[in-house]
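A.B. asks: after the sequence you'll find the predicted model.
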Amino acid sequence: MKEHIIQVDKSLCIGCGLCISDCPVNNIIIKEKKAVIKNQECIKCGHCEAICPKAAVTLTGFSEKTMEIAEKTTLNPRDLLMALKTRRTIRQFKNREVSLEIIQQIIEAGRVTPSAKNTQNVSYIVLGKDKGKYEEVAVKFFRKIQGFAKLWMKGAREVTIDDNFFFKKAPIAIMVVTKDKVSGSLAASNMALMAESYGLGVLYSGFFTVVANYSKKLRRILNLKHGDHVVTTLVIGYPNVKYRRTAKKEEAVVRYL
């Protein structure tokens, strides 16, 4: 990982203090009417660079450049809620490839998702045309443990494990890997939304995720290292099913204090 240094161009800094008020770790002070970074041991969140009205602050070591925000993009609340209500887990997929450009955009949605303490420690494994060999290993493993899984895994008792059990003949699957389950789950959720914005369907394959975390053979051929935890696996493709109405959900359990 590249070293990231926070730099302040004093010729541009006007000492407005916006960076100070927004710094989550109180790492900036004003000295002689100029912003000064106390130390480089912060979380490198980039808020100081993003908020500076004079672009006086720079966070080095990143390959991408910042983008100027002319006007913040807002989502229509009604449209967003309707999109969430009409989402369905997809298990029937068309025989149609997903373009590399769309795959990259889905991963981009995960990359820009906030992570705990800005660790940015989420990585991704895209299983494409060769995913069948990984599914084959996973199927063999799961068939062996199915009897045991019935004791503790809801739904395992009734499932039929065929050769396409995990990926349902979808064109791709994306594994989300990180030690931080919360950061990984947040990234996966945004990735699923991005996928659906392209008209794709998504299945969270919990069974494959379990196998990926426990099968030594599968972990070896996936080149997963010790400590690499698969948070979830997104199975993605174009839906071969159409739902005509929303599904009913239980009412939210809420306490207002």
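C.D. replies: Alright, I've got the coordinates.

A.B. asks: when you work out contacts or count neighbours from here on, use the C-alpha atoms and nothing else.
C.D. replies: Fine.

A.B. asks: can you give me the helices in the protein?
C.D. replies: Here the chain has its helices, by DSSP state H, at 18-22, 47-51, 77-85, 100-111, 131-152, 181-197, 206-214, 216-221.

A.B. asks: another structure for you, compare them:
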Amino acid sequence: MSSINEHNISIDHEKCIGCGLCVKDCVARNITLKDKKAGILAQDCILCGHCVAVCPKAAVSISGYEEEPVPSQGIRLDPEAVLEVIRQRRSVRQFQDREIPKAVLAQVLEAGRITHTAKNMQDVSLIVLDREKSKTEQMAVNLFRRIRPLAGLFNPLARRVPIDDHFFFFHAPIAIVIAAKAPIDGALAAQNMEFAAEANGLGVLFSGYFTTAAGASRKIRKALGIPKGKKAVTTLVLGYPKVSYQRSAQREPLDIQYL
């Protein structure tokens, strides 16, 4: 777990009513019920916080966090609206010359921070390219220009597309490299961040090319400051779109099996 603080689970027996909800919902089987009071067996569980969330009397707590748990407001997304957002989603490569407000960027980053992770590893790191964006992009451009002749032998697209100084970020104001120990954690964070970005009117591009460059170049990884043990999972390029798409992309029929 990435946190530098020590976390301890505690149960306030004055508040505990012995309902057993925390016992039943604990994935680590780390809570028992004795004399109609819940008790913790050990402090070495994954600290998923289910016990804190499910307790009707707020009797369970985990120390060491800077924030308190946020009470549920019972908000549910509209299913058709979610499908429509996904249906109309496009990779944006034309951006306005317009800065992203700090409050909007903060919401996008918050979506990555609060994303659930496997085993509650909380292993996602976010590297925001702002002041160093052009310099870092140029490193990747230089790398791709060197390997382009080889890539062009196998990929017609590599032969046709010019590698200019803005090949990766397309003049967008911000790019965010998402690094993690587990790729699935980085991918989940990226998807949630995209939803938050689009809700704020931003266009998003997943730059697979830049992520490839970061994986291939130790110099780029060092410039990004990717923590040891993690790798770049994906890169989000963000900005206000200069183009408006009027209809959805066509898709092949669903490939599915019911077994």
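C.D. replies: Structure's in. What do you need? Computed from a predicted structure; not experimentally measured.

A.B. asks: winner for burial among the helices of the first structure?
C.D. replies: Using mean count of other Cα atoms under 10 Å, the stretch among those with the largest mean neighbour count is helix 181-197, at a mean of 20.

A.B. asks: that one maps to which residues in the second structure?
C.D. replies: The alignment of helix 181-197 of the first structure onto the second structure (TM-score structural alignment) spans residues 183-199.

A.B. asks: find the nearest non-adjacent residue to the aligned partner of residue 62 of the second structure in the first structure, please.
C.D. replies: Counting by TM-score structural alignment, residue 62 of the second structure lines up with residue 59 in the first structure. Here the nearest residue to residue 59 of the first structure in space, its sequence neighbours aside, is residue 6; by Cα to Cα, 6 or more residues apart in numbering that works out to 4.6 Å.

A.B. asks: translate that neighbour into the numbering of the second structure.
C.D. replies: In the second structure, the residue paired with residue 6 of the first structure is residue 9, using TM-score structural alignment.

A.B. asks: count the residues that sit near its match.
C.D. replies: Summarising burial for residue 9 of the second structure: neighbours were counted as other Cα atoms under 10 Å, giving 20.

A.B. asks: could you do residue 162 of the first structure as well?
C.D. replies: When neighbours are defined as other Cα under 10 Å, residue 162 of the first structure has 12 of them.

A.B. asks: aligned partner of it in the second structure?
C.D. replies: For residue 162 of the first structure, the aligned position in the second structure is residue 164, judged by TM-score structural alignment.

A.B. asks: switch the helices of the first structure over to JSON lines; also include distance to residue 68 of the first structure.
C.D. replies: Supplementary listing: those in JSON lines, determined by distance: least, Cα to Cα, whole Å:
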{"stretch": "helix 18-22", "distance to residue 68 of the first structure": "17"}
{"stretch": "helix 47-51", "distance to residue 68 of the first structure": "9"}
{"stretch": "helix 77-85", "distance to residue 68 of the first structure": "25"}
{"stretch": "helix 100-111", "distance to residue 68 of the first structure": "18"}
{"stretch": "helix 131-152", "distance to residue 68 of the first structure": "39"}
{"stretch": "helix 181-197", "distance to residue 68 of the first structure": "22"}
{"stretch": "helix 206-214", "distance to residue 68 of the first structure": "39"}
{"stretch": "helix 216-221", "distance to residue 68 of the first structure": "42"}
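
A.B. asks: just to revisit the earlier point, ok, now how distant is the nearest residue to the match of residue 162 of the first structure once chain neighbours are set aside from residue 15 of the second structure?
C.D. replies: By the measure of Cα to Cα, 6+ apart, the closest residue to residue 164 of the second structure outside its immediate chain neighbours is residue 141, 7.3 Å from it. When distances are taken as Cα to Cα, to the nearest Å, residue 141 of the second structure and residue 15 of the second structure turn out to be 60 Å apart.

A.B. asks: and the match of helix 181-197 of the first structure, how far from the chain's centre?
C.D. replies: Mean-position distance between stretch 183-199 of the second structure and its chain equals 4 Å (Cα atoms, centre = their mean, to the nearest Å).

A.B. asks: what's it in contact with?
C.D. replies: Outside stretch 183-199 of the second structure, the residues that touch it by Cα atoms under 8 Å, 6 or more residues apart in numbering are 104-105, 107-113, 115-118, 123-124, 178-180, 203-204, 233-234, 236, 238.

A.B. asks: follow-up on the earlier one: quick check: the match of residue 162 of the first structure touching residue 138?
C.D. replies: No: applying Cα atoms under 8 Å, one finds residue 164 of the second structure not in contact with residue 138, separated by 9.3 Å.

A.B. asks: I'd say the match of residue 6 of the first structure and residue 60 touch.
C.D. replies: Yes: under the contact definition of Cα under 8 Å, residue 9 of the second structure touches residue 60, with a separation of 7.2 Å.

A.B. asks: quick one, what contacts the residue nearest to residue 139 of the second structure when sequence neighbours are not counted?
C.D. replies: Take residue 139 of the second structure and drop its neighbours on the chain: the residue closest to it by Cα to Cα, 6+ apart is residue 220, 6.7 Å away. Going by Cα under 8 Å, 6+ apart, residue 220 of the second structure touches 136, 139-140, 213-214.

A.B. asks: residue 220 of the second structure corresponds to which position in the first structure?
C.D. replies: Across the alignment, which pairs residues by TM-score structural alignment, residue 220 of the second structure is matched by residue 218 of the first structure.

A.B. asks: could you do residue 71 of the second structure as well?
C.D. replies: Taking TM-score structural alignment for the superposition, residue 71 of the second structure sits opposite residue 68 in the first structure.

A.B. asks: neighbours of its match, how many?
C.D. replies: In terms of burial, residue 68 of the first structure registers 7 neighbours under the definition other Cα under 10 Å.

A.B. asks: for residue 91 of the first structure, see how far away it is.
C.D. replies: 40 Å.

A.B. asks: with residue 219 of the first structure instead?
C.D. replies: Applying Cα to Cα, the value for residue 219 of the first structure to residue 91 of the first structure is 25 Å.

A.B. asks: what angle do the lengthiest strand in the second structure and helix 208-216 make?
C.D. replies: Here the longest strand in the second structure is taken by residue count, with DSSP state E as the criterion, and it is strand 231-239. Orientation check (axes from the mean of the first three to the mean of the last three Cα atoms, to 10 degrees): strand 231-239 of the second structure against helix 208-216 gives 150 degrees.
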